[in-house]
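In: Give me coordinates for this.
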Amino acid sequence: MNDQHRGRPASPETPEAALAELIAGNARFVAGTREHPHQDAEHRAAIAGGQRPFAVLFGCSDSRLAAEIIFDRGLGDLFVVRTAGHVVGPEVQASIDYGVDVVGVPLVVVLGHDGCGAVQAAQTALADAREAPAALRPVVDRVLPSVRQARARNITDSAEVAALHVRRTVAMVAQSPTIAAAAREGRCAVVGMSYRLADGRVTVEAAAGS
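Out: Below is the predicted model:
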């Protein structure tokens, strides 16, 4: 059943409305009452000429973190960018900026999770005082500052370290001139969320630019 039949706006236009829509969709996912909006052939045809997503979802590449599924959304709803450990490089930031500046989304979400392999690899590298394998180094090196900050605060639980990494990533994304300008004008906000693999629930960890 699509959103129009349910009487909800198909594309929230404010950061607050976009966040509420995501939280509501996740609640349906957790409860097993998904509506599968915007997943039919009619909607696919309707958006073929252009997109109007209501959120940028910048998340970890973990296969258990499929944004459209865990937020009960469909085609054209989310502008998704994913990297292992949701690490930020120039091309990633440019993709997020594109979603805000060109596509016009009102909300950017940084989505992390417990049991994150990138966080665990960085914890191991720091604990063992050795570099990660060369193939993994670009990811691990970008997670290490979060792990070092966690160690300085005596945070050792992997889930708590992952949550701290989400908060640091939110701060990094929000520093982009494009995102900062949109936030000052009230056009966009950046929030961080953590996903629990066992029960499928997301919690808001941080907010910037709201």
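In: all contacts plus neighbour counts: C-alpha atoms, from now on.
Out: Noted.
In: Could you find the closest non-adjacent residue to residue 60?
Out: residue 86 (4.5 Å; C-alpha to C-alpha, 6 or more residues apart in numbering).
In: in this structure, which spans are strands?
Out: 55-60, 78-83, 107-113, 189-195, 202-208 (DSSP state E).
In: The last one vs strand 189-195, what angle?
Out: Direction vectors for strand 202-208 and strand 189-195, defined by axes from the mean of the first three to the mean of the last three C-alpha atoms, to 10 degrees, enclose an angle of 150 degrees.
In: One more, please, to line up against the first structure:
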Amino acid sequence: MASNRRAFLAATAVAALAAAPASAAPADPLETTARPRPTTARAALAELLAGNRRYATGGSRHPDEGLLHRHALAAGQHPFAVVIGCIDSRVPPELVFDQGLGDLICIRTAGQVLDEAVLASIQYGVQELHVPLVLVLGHERCGAVAATLDHLRTGAPVPGHLELLVDEIAPAALRTRHLPGDWAEHTMRANTVWVRDAIRADSAFAAATVTAARFDLDTGLISVLP
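Out: Got it, this is the predicted structure:
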């Protein structure tokens, strides 16, 4: 009898849960908490660096990912930063900056190499969506940089489309070749700063602040480059 009674109570509980109205479900805090959007380059950079600190210390909030927010974005987007980063699978901008849907325009090429499609994408963000900040994000141990240095050391031909990457990164490598320390690190920094300066010099992006930063794979922290 006891086992029959337990079965009856369990079935009753399941039926009650199934019949409960949807409003009885616990609220998703991601759905109900509206975050203020940065409207200046300074505020946008502060938001990115604050999000990165959360990511690096294991406190990511994964904001702006809820169902209601996704539905609201269907009507229009208002991102607050353009991030030009590398394709490296270890450096996804939305994760390392702890941002969500509709927050960032992410443009990724190996070694942050620029081409006309990248420049047009930046221009769309700056001129059409009025994004106040463009951030060029390099990272240590970049594979595109390593391939460039291997080519310069050995003189071996570069296969296929990879030649474009080597041609674009090689000037930064040659400028830093004789500096003491880690040649790859010097090249990555020089290339990231060059990309930043090339974007700054283009009048199409005059309405935005353009800065450069470095991602540390070991600590997860991002630091702004001078």
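In: How alike are these chains, TM-score-wise?
Out: The TM-score (TM-score structural alignment, normalised by the length of structure 1) is 0.89; 198 aligned residues with a C-alpha RMSD of 1.7 Å.
In: ok, back up a step: save the strands of structure 1 as JSON lines, and put in distance to residue 179 of structure 1 and mean neighbour count too.
Out: Below are these laid out as JSON lines (distance: least, C-alpha to C-alpha, whole Å; neighbours: other C-alpha atoms under 10 Å):
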{"stretch": "strand 55-60", "distance to residue 179 of structure 1": "12", "mean neighbour count": "26"}
{"stretch": "strand 78-83", "distance to residue 179 of structure 1": "15", "mean neighbour count": "20"}
{"stretch": "strand 107-113", "distance to residue 179 of structure 1": "9", "mean neighbour count": "29"}
{"stretch": "strand 189-195", "distance to residue 179 of structure 1": "8", "mean neighbour count": "25"}
{"stretch": "strand 202-208", "distance to residue 179 of structure 1": "10", "mean neighbour count": "18"}
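In: how about these, which one is nearest residue 141 of structure 1?
Out: Across the strands of structure 1, residue 141 of structure 1 has its closest neighbour in strand 78-83 (13.6 Å, C-alpha to C-alpha).
In: quick revisit: make JSON lines out of the strands of structure 1 and add distance to residue 20 of structure 1.
Out: Shown next, in JSON lines, are the strands of structure 1 (distance: least, C-alpha to C-alpha, whole Å):
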{"stretch": "strand 55-60", "distance to residue 20 of structure 1": "11"}
{"stretch": "strand 78-83", "distance to residue 20 of structure 1": "14"}
{"stretch": "strand 107-113", "distance to residue 20 of structure 1": "11"}
{"stretch": "strand 189-195", "distance to residue 20 of structure 1": "12"}
{"stretch": "strand 202-208", "distance to residue 20 of structure 1": "11"}
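In: out of those strands, nearest to residue 162 of structure 1?
Out: The nearest among the strands of structure 1, by C-alpha to C-alpha, is strand 107-113 at 6.6 Å.
In: By how much does the closest one deviate from structure 2 on average?
Out: Taken against structure 2, strand 107-113 of structure 1 registers an average deviation of 0.5 Å after superposition, with mean C-alpha distance after the TM-score superposition for structure 1.
In: In structure 1, what range does stretch 46-62 of structure 2 match?
Out: Taken onto structure 1 by TM-score structural alignment, stretch 46-62 of structure 2 occupies residues 20-36 there.
In: If you count neighbours, what's buried in stretch 83-93 of structure 1?
Out: Using 16 or more other C-alpha atoms under 10 Å as the test for burial, stretch 83-93 of structure 1 gives 83-88, 92-93.
In: May I have the residues that are in contact with the most centrally placed residue in structure 2?
Out: Nearest to the geometric centre of structure 2 sits residue 93, at 1.3 Å (C-alpha atoms, centre = their mean). Under the criterion of C-alpha atoms under 8 Å, 6 or more residues apart in numbering, the contact list for residue 93 of structure 2 reads 83, 85, 106.
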